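Asks: Pasting the sequence and the predicted model now:
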Amino acid sequence: MPLVITALGILLLLFLIMKCRLHTVISLAVVSFLVAIALGVQLTDVVDSVEAGFGDTLGSTGLIFGFGAILGKLIADAGGAQRIAITLIDKFGEKSIQWAVVTTAFILGIALFFEVGLVLLIPIVYQMAKQAKISFLYLGLPMVTALSVTHAFLPPHPGPTVISEQFGANIGMVLLYGFIIAIPTVIIAGPIFTVFAAKFVPSAFRGENKGIITNLSDTEQKKLEDTPGFGISAFTALFPVILMSLSTIISLLQESFNIPANVFFDFVTMIGSPTTVMLLSVLLAIYTMGIARNIPMRQLMNSAETSVKAIGMLLLILGVSGSLKEVLIEGGVGDYVAAIFEGSAISPLLLAWLIAAVIRLAQGSATVSALTTAGLVLPLMEGTDVNLALMVLATGAGSIIASHVNDTGFWIVKESFGLSIKETFCTWTVLETIISISGLLFVLLLSVFV
């Protein structure tokens, strides 16, 4: 019944949004309440679950998106994004622009959380598409592919790092095998899939519908000599990457040399958190893109206020999508799926992927599906010689399959690119499924040799 209730809830949500034209926020809230009641959540706890999901989601993403929108707006208004876009196009050429975006997103994605990478890169990639006179989604899909793959397979991202600890896998081997799997997966799900997606969903590639973040990036074109230099523009845009990378390196060195925690490492941890990183980056941008160019503070703050107002509805959508995810978790959907696979005799690698995939489909959270899977398959691994690093990667691959309406990432992509529900399913959901299946196939292929 939990799976049937979940399926009916998803169908109701699609009906309310697509047929009744009810706003996404209201539809998500209605379905969250109904699904919670149907799953047997105590009536006195329903509101708490909805509010907890809303608060947890905005607590982890709200400030990141808020500061990210301000950062992107400041860089765009100053002409920094335009300067970066023109320079990259001149450097790589228009024919290779898609590969330039994929490579950049992959490198940055190693250090950045998915949400941070998205709000950081969208203004720049949008300007690149505008300068090259091509569809924004033609560059946008490969960009989100690279960010998603690094998020799923490569430490120090939370998923693969935590699962590695659960399985007792060597984090260095996870990183090595992760790179081997990630590179061909990005190529398949990114540039190659984009060609097919453009044929099957042409409406998504016409560039008529712009998302919230792209609207912030669509500023008046300046003369190149009136824009900031490429060096300072790139440094401002990449400052979050620099801070996060330094924090990660210092933390890894601390773990490698077993250095006890102290005030310095606590400070590094605080500075390296996404929220702190984005706040410091905004402060830097206020100076480099504003004060240093003699732009009045009032004008800078007007840009900041405009950007935050523009993403207000996006934040509400993200928060309420977190409510739906929370009631599915509270309703025991993940536990029910886990019970189905208890005592299974399938290969540990395939089983880890399958359990993670089904839990992901049922309740939406990649992190929850990965951690639940780790707890389930640990006993099944005893007495086998399965490669622990590959188990981590198989679990990570399963945990990101078929992102849909119960996943916050689905709504982030939909609103960021200005897509309809159908277009998001045909692009983002399919893309995530390709990443998941490709990841599994490469894991199984690699298991023959290691």
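Replies: Received it, and whenever you're ready, just let me know what you need. Worth saying up front: this structure is predicted, and the values here are computed from it rather than measured.
Asks: can we go C-alpha only for contacts and neighbour counts from here?
Replies: Noted.
Asks: Just the element for Leu314, please.
Replies: helix 312-330 (DSSP states H and E).
Asks: Give me the contacts around stretch 224-242.
Replies: Under the criterion Cα atoms under 8 Å, 6 or more residues apart in numbering, residues 75, 78-84, 87, 108, 111-112, 120, 277-278, 281, 284-285, 288-289 lie in contact with stretch 224-242.
Asks: Which helix or strand contains the closest residue to Ile212 other than its chain neighbours?
Replies: Computed as Cα to Cα, 6 or more residues apart in numbering, the closest residue to Ile212 that is not its neighbour in sequence is Ser416, at 5.4 Å. According to DSSP H and E, Ser416 maps onto helix 408-417.
Asks: Check Ala100 too.
Replies: helix 97-111.
Asks: longest helix anywhere in this protein?
Replies: helix 43-78 (DSSP state H).
Asks: what's that one packed up against?
Replies: helix 24-38, helix 114-132, helix 212-217, helix 230-256, helix 274-288, helix 297-310, helix 312-330 (3 or more Cα pairs under 8 Å, 6 or more residues apart in numbering; DSSP states H and E).
Asks: Tabulate the ones you listed (a markdown table), appending mean neighbour count.
Replies: Below are the helices and strands packed on helix 43-78 laid out as a markdown table (neighbours: other Cα atoms under 10 Å):
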| stretch | mean neighbour count |
| --- | --- |
| helix 24-38 | 21 |
| helix 114-132 | 23 |
| helix 212-217 | 24 |
| helix 230-256 | 18 |
| helix 274-288 | 21 |
| helix 297-310 | 16 |
| helix 312-330 | 25 |
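Asks: Comparison target below:
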Amino acid sequence: MEAIEPVYGTATLLLIAAGAVALLLFLIMKVKLHAFVSLVGVSVVTALVVGFPLADVPDVLMFGFADTIGSVALLVAFGVMLGRLLELTGGAQVLADTLISRFGERRAPLALGVAALCFGFPIFFDAGLVVFLPIILTVARRFGGSLLFYALPAAGAFAAMHAIVPPHPGPVAATEQLGGDIGVTLLMGLPIAVAAWYVGVYLVSRFLGARVDVPVANVVFGEARDAHGRTGAEQQEQGGQDGKPQLGQAPPAFGTVLSLLLIPLVLISFSTVLDTLDAAGVLDAGSGLPAFLGLLGSTTVALLITVVVAVLVLGRPRTSMERVRRIVDEALGPICSIILITAAGGMFGGVLELSGIGDALSSSLSDLGFSLILQAFIISTLLRVAQGSATVALTTSAGLLAGAVGQADLGSAQIALLVVAIAAGATVLSHVNDSGFWLVSRFFGMDEKTTLKTWTVMETTLGLSAFLIALGLWAVV
């Protein structure tokens, strides 16, 4: 769908958006109304207040909901199937033990973050988070303390790579719109992303973890577990009638588990690299072998292949296919709420996007009188806060600045810094109109207030760190 012609001015639209967010927080945090019901209800009210024709309101609601659930449902479903198999067969514990033996207990959060930075180079934020979730929870269960010590470094690493570094679609699209060089954006964006992650995520996670106690969530994997991650029923089952474990008696080797996790990494790399080469005009990714590799590298297909391999390599050698079927089936139950709430968050963001608030802000902010890099950050930040989608904020901001960048005759390095500044603005202040906010909230078992105090703060420090580094380099490039 296309955005409607705004009925109100920019100031009124901003007030409507602010009022909608305030109403949503009131319903969830004060009235204690379920988040899914609150999000859908506020989305309907917002669509009516903004001025959508009554006949169009259902389609407006489905715009953001269908787009979000279409990507999240399959991703989360395959991810928790893989996570459940890794957990019950001991694969996640093997990974955690190896990680700790290499880096030591005190550096476990750093190790998780560095691993996520590496995996996050070709993998989207949500896909990486789903794959890493069982490892994060296993390490956190082993050492105790707030989950934030372990979850934020990994989640923040995926967020930093996804927002700033090609071949992720946001920075690639912004680079193309501004007439820059994708290779230069990669070479400059990568070290900036790593430095911003260390300052704005890793150090901040230590501060937040020491002050906010978030217990290890079992929202994905179900009921409470013992020190080995087993439920009471699993302890009895794994003991068996003859005293021998039926599942997980021989944990998989570290190489096996690592190879399994590398499958989606390699397959998704096919798609991202091919898309980048296609955008650069090097090859046609729409036919022949490139198209087939692109299909294998689509997130859904890559995770499907990984789950099938996990069933054959982890599950089937240790138990019957009937038991494997029950394991993956039971893994799906707890995630229904996660999928629906995340999709409803996409609905709310979609209503704000189609309301025309982005276009209204764009026209109002196109000539701020600031330097280009400051304009890039401010415009992107305001668009991000107003309508929630980081991708929309990033691509819209780049389109707004394209004319001015062309007139300024900037070099590739300066354009790369502008892309980082736009990505930084599109990262800060993740809140209730961002579907990613709800994904993180539900995966880590945090309520909305705690998520605002932790995830929103961390996303903001990450974005500010990236912008300040880019601003410093802008002065010397």
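Replies: Ah, there it is. Nothing here was measured: the structure is a model prediction, and the numbers come from that model.
Asks: relative orientation of the helix holding Ser416 of the first structure and helix 43-78 in degrees?
Replies: 30 degrees (axes from the mean of the first three to the mean of the last three Cα atoms, to 10 degrees).
Asks: since we're on Gly409 of the second structure, how many residues are nearby?
Replies: Actually, residue 409 of the second structure is Asp rather than Gly. 10 (other Cα atoms under 10 Å).
Asks: swap in the one 10 residues further on?
Replies: When counting by other Cα under 10 Å, one arrives at 36 neighbours for Val419 of the second structure.
Asks: Show me what it lines up with in the first structure.
Replies: The equivalent of Val419 of the second structure in the first structure is Val392 (alignment by TM-score structural alignment).
Asks: In three-state terms, label its match for me.
Replies: helix (DSSP: H, G, I helix; E, B strand; the rest coil).
Asks: what do you get for Ile295 of the first structure?
Replies: Per three-state DSSP, Ile295 of the first structure ends up coil.
Asks: How about Gly343 of the first structure?
Replies: coil.
Asks: Matching it against the second structure, which residue comes up?
Replies: Using TM-score structural alignment, Gly343 of the first structure lines up with Asp367 in the second structure.
Asks: ditto for Val333 of the first structure
Replies: So, by TM-score structural alignment, Val333 of the first structure is matched to Ile357.
Asks: and the gap between the closest residue to its match other than its chain neighbours and Gly51 of the second structure?
Replies: Ranked by Cα to Cα, 6+ apart and with sequence neighbours excluded, the top spatial neighbour of Ile357 of the second structure is Leu13, at 6.1 Å. Leu13 of the second structure is 11 Å from Gly51 of the second structure, where distance means Cα to Cα, to the nearest Å.
Asks: Mean per-residue distance, the helix holding Leu314 of the first structure versus the second structure.
Replies: Comparison of helix 312-330 of the first structure with the second structure after fitting gives an average deviation of 0.8 Å (mean Cα distance after the TM-score superposition for the first structure).
Asks: what's the distance between that helix and the middle of its chain?
Replies: When C-alpha coordinates are averaged (Cα atoms, centre = their mean, to the nearest Å), helix 312-330 of the first structure and its chain have centres 15 Å apart.
Asks: go on, stretch 70-85 of the second structure?
Replies: 14 Å.
Asks: State the distance from Val392 of the second structure to Ser362 of the second structure.
Replies: Val392 of the second structure is 12 Å from Ser362 of the second structure, by Cα to Cα.
Asks: With Gly64 of the second structure instead?
Replies: According to Cα to Cα, Gly64 of the second structure and Ser362 of the second structure sit 21 Å apart.
Asks: out of the two, which sits in the more crowded spot?
Replies: Gly64 (25 against 20).
Asks: aligned partner of the more buried one in the first structure?
Replies: Mapped onto the first structure by TM-score structural alignment, Gly64 of the second structure lines up with Gly53.
Asks: what's the spacing between the closest residue to that match other than its chain neighbours and Thr57 of the first structure?
Replies: Spatially, and ignoring its direct neighbours in sequence, Gly53 of the first structure is nearest to Ser323 (4.0 Å; Cα to Cα, 6+ apart). According to Cα to Cα, Ser323 of the first structure stands 8 Å off from Thr57 of the first structure.
Asks: burial count for the counterpart of Ala169 of the first structure in the second structure?
Replies: Using TM-score structural alignment, the partner of Ala169 of the first structure in the second structure is Gly180. For Gly180 of the second structure, the neighbour count with other Cα under 10 Å is 22.
Asks: so what's Thr450 of the second structure up against?
Replies: Taking Cα under 8 Å, 6+ apart as the test, Thr450 of the second structure contacts no residue whatsoever.
Asks: Buried residues of the following helix or strand past the helix holding Leu314 of the first structure, list them for me.
Replies: Downstream of helix 312-330 of the first structure, the first helix or strand assigned by DSSP H and E is helix 333-340. Neighbour-count burial for helix 333-340 of the first structure flags 333-334, 337-338 (criterion: 16 or more other Cα atoms under 10 Å).
Asks: Contacts for helix 333-340 of the first structure, please.
Replies: By Cα under 8 Å, 6+ apart, helix 333-340 of the first structure touches 2-3, 6, 328, 355, 358-359, 362-363, 369, 372-373, 376.
Asks: now those residues as CSV including distance to Pro160 of the first structure and secondary structure?
Replies: Compiled in CSV, those are given as follows (distance: Cα to Cα, whole Å; DSSP: H, G, I helix; E, B strand; the rest coil):
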residue, distance to Pro160 of the first structure, secondary structure
Pro2, 28, helix
Leu3, 27, helix
Thr6, 27, helix
Leu328, 23, helix
Ile355, 16, helix
Val358, 18, helix
Ile359, 17, helix
Ala362, 21, helix
Gln363, 19, helix
Ser369, 12, helix
Thr372, 13, helix
Thr373, 13, helix
Leu376, 16, helix
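Asks: what's the neighbour count on the closest residue to Leu279 of the first structure other than its chain neighbours?
Replies: Excluding its sequence neighbours, the residue lying closest to Leu279 of the first structure (Cα to Cα, 6+ apart) is Phe67, at 6.1 Å. Phe67 of the first structure has 25 neighbours, counted by other Cα under 10 Å.
Asks: Return the residue of the second structure aligned against Phe67 of the first structure.
Replies: Match for Phe67 of the first structure (TM-score structural alignment): Phe78.
Asks: Helix, strand, or coil at the nearest residue to Ala416 of the second structure once chain neighbours are set aside?
Replies: If the residues on either side of it in the chain are set aside, Ala416 of the second structure comes closest to Thr185, at 4.6 Å by Cα to Cα, 6+ apart. When classified by three-state DSSP, Thr185 of the second structure comes out as helix.
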